[in-house]
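Peer 1: A structural model of the following input is requested.
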Amino acid sequence: MSSFAENLRAAMAERSLTQAELSKRTGISKSFISQYLSGKFKPREDKLSALAQALGTTKGALLGYESSNNSNSGSSDDVHKVPVYSADDPKNPWGEEYADTEHGSYRFYICRDDKNRPFVMFGDYLLVSIDEIGAAGLYAVVKEGIGDRVYFREFSDPRKEAADLDLRIIGRVCEIRRKMT
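Peer 2: Below is the predicted model:
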């Protein structure tokens, strides 16, 4: 079993990623990535997930528990730039983030308040699969007739509950990235 630092270094080299590029894709500071590469520290679960996703591999492969050929995405070709919007101003993009996405339309929304607790906190980036409405889960919604501000709600029956509350569903939240400062 190889070390986490060796596996991280190999995955970055395989994709020709620098520490700065990996930092941008994951939101993890360059100093933390440097410490991971030196073997000084191993990442917490949330950062390990972000690293695996940005590198198109699995947490197990990075930790040395499985072959990196067993990637959950098959290749890094599924990693795309996704536009980022503020939940307060969903019409003007702020920039882009990398995400492992399938076919379809996606957006990141940045939560700008603490009204969505306990699931979502100020500053979280929420990856939303636009127009996806499925089973129970966390959804991005807009209150009908009251501007364009995006809220995040958990529903057990999304279509029925959203209609009862006069909410329009934008899409299903498929990932939450908590930005560590």
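Peer 1: From now on I want contacts and neighbour counts done on CA atoms only, so please keep to that.
Peer 2: OK.
Peer 1: Quick check: which element contains Glu161?
Peer 2: Of the helices and strands defined by DSSP states H and E, Glu161 is found in helix 158-164.
Peer 1: which SS class is Ser129?
Peer 2: Classification of Ser129 by DSSP: H, G, I helix; E, B strand; the rest coil places it in strand.
Peer 1: how deep is the residue nearest to it when sequence neighbours are not counted tucked in, by neighbour count?
Peer 2: Here the nearest residue to Ser129 in space, its sequence neighbours aside, is Tyr106; by Cα to Cα, 6 or more residues apart in numbering that works out to 4.7 Å. With neighbours defined by other Cα atoms under 10 Å, the count for Tyr106 comes to 24.
Peer 1: Surely Tyr106 touches Ile130?
Peer 2: Yes - contact criterion Cα atoms under 8 Å: Tyr106 and Ile130 qualify, at 5.5 Å.
Peer 1: burial measure for Lys160, as a count.
Peer 2: 10.
Peer 1: whoops, Glu6 was the one
Peer 2: Other residues within reach of Glu6 by the criterion other Cα under 10 Å amount to 17.
Peer 1: one more, for comparison:
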Amino acid sequence: MKTFRSSSMSRFTRIPTALSNLLVIERQRLGDERGFFSRFFCTEELADFGIGRIAQINHTMTQAKGAIRGMHFQRPPDDEAKFVSCLAGAVFDVAVDLRPQSSTYLRWHGEVLSAENARSMMIPPSFAHGFQTLTENCELIYLHDKPYAPGAEGGVNALDPRISIAWPLPVAQMSERDRNFPML
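Peer 2: Sure, this is the predicted structure:
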């Protein structure tokens, strides 16, 4: 039987992506016959990954498989870092680099986040973010380093051919707002 022990070792594994500053974080799980324990967030350990202060926490639930939410962002100076995790179900989580000076401008990275794989995306400021549900009844939690600023809100159309996100499923649902975001 495994026991739960504290240790000075990090409970997070950093997985780099092809987009500068965009990270996948894998949380270590310690388990036994009862289930598991996983450190979800630690200011000290995750500050080096791009988020240390939490100003806001949001929770979403999407019922339909194949639904797309996004691609949302906040404009500077209110652009924000987000730490996104899936608590129930599975999603294809996507971030798009909107930094014009970046060598990866308008490139995207997608990652399956699920309740089972204990992965999160650490999305830096000036990236658009969205996801497609791969199962029914998906719940996500977002930790933001800045509070929501309505006047700074923006979006990019998730179906924009210039970005060409390879969504894994046919689009089952999108909000009218997300559908009406501009093409680039």
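Peer 1: Could you get me the TM-score between them?
Peer 2: Once superposed, the chains reach a TM-score of 0.28 (TM-score structural alignment, normalised by the length of the first structure), with 97 aligned residues with a Cα RMSD of 6.0 Å.
Peer 1: picking that back up, following the helix holding Glu161 of the first structure in sequence, what is the next regular element?
Peer 2: For helix 158-164 of the first structure, the succeeding helix or strand toward the C-terminus, using DSSP H and E, is strand 167-177.
Peer 1: In terms of secondary structure, what does that following strand contact?
Peer 2: In this structure, strand 167-177 of the first structure makes packing contacts with strand 125-130, strand 137-143, judged by 3 or more Cα pairs under 8 Å, 6 or more residues apart in numbering; DSSP states H and E.
Peer 1: Could you export the ones you listed to a markdown table, including columns for mean neighbour count?
Peer 2: Conversion of those to a markdown table gives the following (neighbours: other Cα atoms under 10 Å):
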| stretch | mean neighbour count |
| --- | --- |
| strand 125-130 | 23 |
| strand 137-143 | 20 |
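Peer 1: Arg177 of the first structure is nearest to which of those?
Peer 2: Comparison of these against Arg177 of the first structure by Cα to Cα identifies strand 125-130 as nearest, at 5.0 Å.
Peer 1: Setting aside sequence neighbours, what's the nearest residue to Leu51 of the first structure?
Peer 2: Here the residue nearest Leu51 of the first structure, using Cα to Cα, 6+ apart, is Thr26, at 6.3 Å.
Peer 1: Can you tell me the element Met122 of the second structure falls in?
Peer 2: Judged by DSSP H and E, Met122 of the second structure forms part of strand 119-123.
Peer 1: er, Leu46 of the second structure I mean
Peer 2: When elements are assigned from DSSP H and E, Leu46 of the second structure belongs to helix 43-46.
Peer 1: how about the strand or helix carrying Ala13 of the first structure: buried residues?
Peer 2: If you go by DSSP H and E, Ala13 of the first structure is part of helix 4-14. By neighbour count, with 16 or more other Cα atoms under 10 Å as the criterion, the buried positions of helix 4-14 of the first structure are 4-9, 11-12.
Peer 1: and it, what other elements does it pack with?
Peer 2: Counting contacts by 3+ Cα pairs under 8 Å, 6+ apart, the secondary-structure elements packed against helix 4-14 of the first structure are helix 30-38, helix 59-63.
Peer 1: what about 6 Å?
Peer 2: Here helix 4-14 of the first structure is seen to pack against helix 59-63 when contacts are counted using 3 or more Cα pairs under 6 Å, 6 or more residues apart in numbering; DSSP states H and E.
Peer 1: What is the helix it packs on packed up against?
Peer 2: Packed against helix 59-63 of the first structure by the contact rule (3+ Cα pairs under 6 Å, 6+ apart) you find helix 4-14.
Peer 1: Many thanks, I have nothing further to ask.
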